[in-house]
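**Student:** 3D model of this:
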Amino acid sequence: MDYLSIVGILLGLGAILGGNWWEGGHVSSLANGPAIVIVLGGTLGAMLLQTPWVTFVRGMKMLKWLFVPPPLDLRAQIQKIITWSSQARKDGLLGLEALIEKEPDPFCRKGLQMLADGNEGGSVREALEVDLQAAEQFDIHASKIFEAMGGYSPTIGIIGAVMGLIHVMQNLSDPSKLGAGIATAFVATVYGVGLANLFFLPIAAKLKAHVHAQVQRRELIIEGLIAIAEGENPRNIELKLEGFLQES
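**Tutor:** Below you'll find the model as predicted:
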């Protein structure tokens, strides 16, 4: 569980709402149905217009990473690679076939299968790096849908503000309708800027960080598999792969 995401959301919303209350405002003053429809609907529509379906679906699936990040225990991964290396030194590369069916990660399974099939280290690296780059680009594009929403929502908020002012100008002769139009104008701007800077842009940044972390994990796996293919000593492999650890 990523508690920083929860703290960030609560702190951001708490600061805005608390500051509004401190100034003497009320939460109800920030609740405006037309403004919500304009900003959220317009932002989602613009994002969907620019996004392929598969990218949109991947982005929605990645949202859970905000609170439940993908596994990233590099020490455990290194120990697993050392186990593979010991098995290969004991029974040869063909001995890795017994480990393939037990391995849940498709990326690792592919690498182990290529080693068991007798592929040289260069061929293994080339094949796995293609998978690595393709997965990285796909996930980065998926995370950018939230970055795009962060770019659109302030502009949509301004559109909502202008629409509210148009409503005001059309009803100058009826003072009873002026308040609603002015409220929509200002609240739409708050929604647009607030959603962008409190949610959409931070979400995009965090998802990109998780994508880069997964890339690092897969690079570690590639280096470990190549070392196994070259017959390196398990202890030397461990020392080499410890360079991927980023611990203070």
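**Student:** CA only for contacts and neighbour counts going forward, please
**Tutor:** OK.
**Student:** and the residue of the chain positioned farthest from its centre, how far from residue 167?
**Tutor:** Going by Cα atoms, centre = their mean, the residue of the chain most distant from its centre is residue 173, 50.1 Å out. Distance, residue 173 to residue 167, using Cα to Cα, to the nearest Å: 12 Å.
**Student:** one more sequence to fold, the one below, so I can look at both together:
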Amino acid sequence: MRKRDILTPIGITLGFIMIMLAILFKGGMEGFNSFLDIASIFVVLGGLAASLLINFKLEQIKLTGKVMKEAFHQNDHRLKDLIGMFIRLSERARREGILALESEMDEEDDPFIKKGVLLAVDGVEPEVINDIMNAEITAMEERHYKGRAILEKAGEYAPAWGMIGTLVGLVLMLNSLTDPATLGPKMAVALLTTLYGTVMANLVFLPMANKLAAKTEEEMFTKQIIIEGVIGVQSGQNPRILEEKLGAFLPKEEKEETEDEAVFTGESVNEA
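**Tutor:** Take a look at the predicted model:
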């Protein structure tokens, strides 16, 4: 299941609001208007687009919007619920046989879980299941890397194009040294491209790329739990032992919460 990650839009919006408030407090609306320059925007966005077109294939460029959209969503895989599902599958497999799990997979939304359990139902060796599913994780990691590489490169190129725009502005300014009254305004406009490029890199592109990298690590971690769960179910492990094994993947806070719940209900997580 996927849900919206509200922190990404909140962070981007908050960053822009703080910048605008700083400008308004110091210079009012007149100061705010001085920070808008169409030519500077064209230099940064146009140069950035040109660099990305040179750096990447057209197929990758087309995926930019989809990749950026991923930073606004997150997978709703709760580890406790995931572990609970495998405990339930283990109990049913021991009670009714591994073939009984095939019908359960008809309603499973996660293709990775579905694939692993169906491989187990088909009697594939645990080592082979491990190899197949780990190969899928490696392929996923590579796809994710190629996707966020566009954002990482955009984060590198945006400040560089901002600096190029500033250099262009300085050249134009130096050509008009005979009119000292124009030096201040032209210097301000020249510096705007550096501002635009730096803000875009550090408020949009690089934070999004880092978030996507963190999401990839989280997804790989979750998939490793799934692999352990599938192999545990196939090998007929005692549900309580499987619970202990998968529980090792839980963060400390969730482990303590699980133990507290077990004590409250009079159960023991160590019960065999």
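**Student:** so who does the residue sitting nearest the centre point of the first structure touch?
**Tutor:** By Cα atoms, centre = their mean, the mean C-alpha position of the first structure lies nearest to residue 207, the distance being 1.8 Å. Going by Cα atoms under 8 Å, 6 or more residues apart in numbering, residue 207 of the first structure touches 62-63, 65-66, 143.
**Student:** which ones among these map onto helices?
**Tutor:** Among the contacts of residue 207 of the first structure, the subset assigned to helices under DSSP state H consists of 62, 143.
**Student:** quick one: distance of the strand or helix carrying residue 54 of the first structure to the chain centre.
**Tutor:** Using DSSP states H and E, the element containing residue 54 of the first structure is helix 53-62. The chain centroid and the centroid of helix 53-62 of the first structure are separated by 11 Å under Cα atoms, centre = their mean, to the nearest Å.
**Student:** buried residues, the helix or strand immediately after that helix in the chain. List them.
**Tutor:** The first helix or strand that comes after helix 53-62 of the first structure along the chain, using DSSP H and E, is helix 74-91. By neighbour count on 16 or more other Cα atoms under 10 Å, the buried set for helix 74-91 of the first structure is 74, 77-78, 81-82, 84-89.
**Student:** what does helix 74-91 of the first structure contact?
**Tutor:** 93-96, 99, 217, 220-221, 224-225, 228, 231, 233-235, 237-238, 241-242, 244-245.
**Student:** relative to residue 109 of the second structure, how far out is the aligned partner of residue 79 of the first structure in the second structure?
**Tutor:** In the second structure, residue 79 of the first structure lines up with residue 84, judged by TM-score structural alignment. Look at residue 84 of the second structure and residue 109 of the second structure: by Cα to Cα, they are 16 Å apart.
**Student:** again with residue 120 of the second structure
**Tutor:** 18 Å.
**Student:** what does residue 262 of the second structure give?
**Tutor:** 29 Å.
**Student:** kindly report the same for residue 17 of the second structure.
**Tutor:** Where residue 109 of the second structure is concerned, residue 17 of the second structure sits at a distance of 39 Å (Cα to Cα).
**Student:** before we move on, what about residue 121 of the second structure?
**Tutor:** 18 Å.
**Student:** do residue 52 of the second structure as well
**Tutor:** Taking Cα to Cα, one finds residue 52 of the second structure at 35 Å from residue 109 of the second structure.
**Student:** the two: which is more packed in?
**Tutor:** A direct count of neighbours by other Cα atoms under 10 Å for residue 52 of the second structure and residue 109 places residue 52 higher, at 18 against 10.
**Student:** please pull up the equivalent of the more buried one in the first structure.
**Tutor:** Aligned against the first structure by TM-score structural alignment, residue 52 of the second structure finds its counterpart in residue 47.
**Student:** tell me the contacts of that match?
**Tutor:** Counting by Cα under 8 Å, 6+ apart, residue 47 of the first structure has contacts 145, 148-149, 152.
**Student:** how about the helices in the stretch 151-272 of the second structure?
**Tutor:** For the stretch 151-272 of the second structure, the helices defined by DSSP state H, counting those that start in this stretch cover 183-200, 206-234, 239-247, 252-265.
**Student:** residue 7 of the second structure: which of those helices is closest?
**Tutor:** helix 206-234 (10.5 Å; Cα to Cα).
**Student:** measure the mean distance from that closest one to the first structure post-superposition.
**Tutor:** In the superposition with the first structure, the average deviation recorded for helix 206-234 of the second structure is 0.8 Å (mean Cα distance after the TM-score superposition for the first structure).
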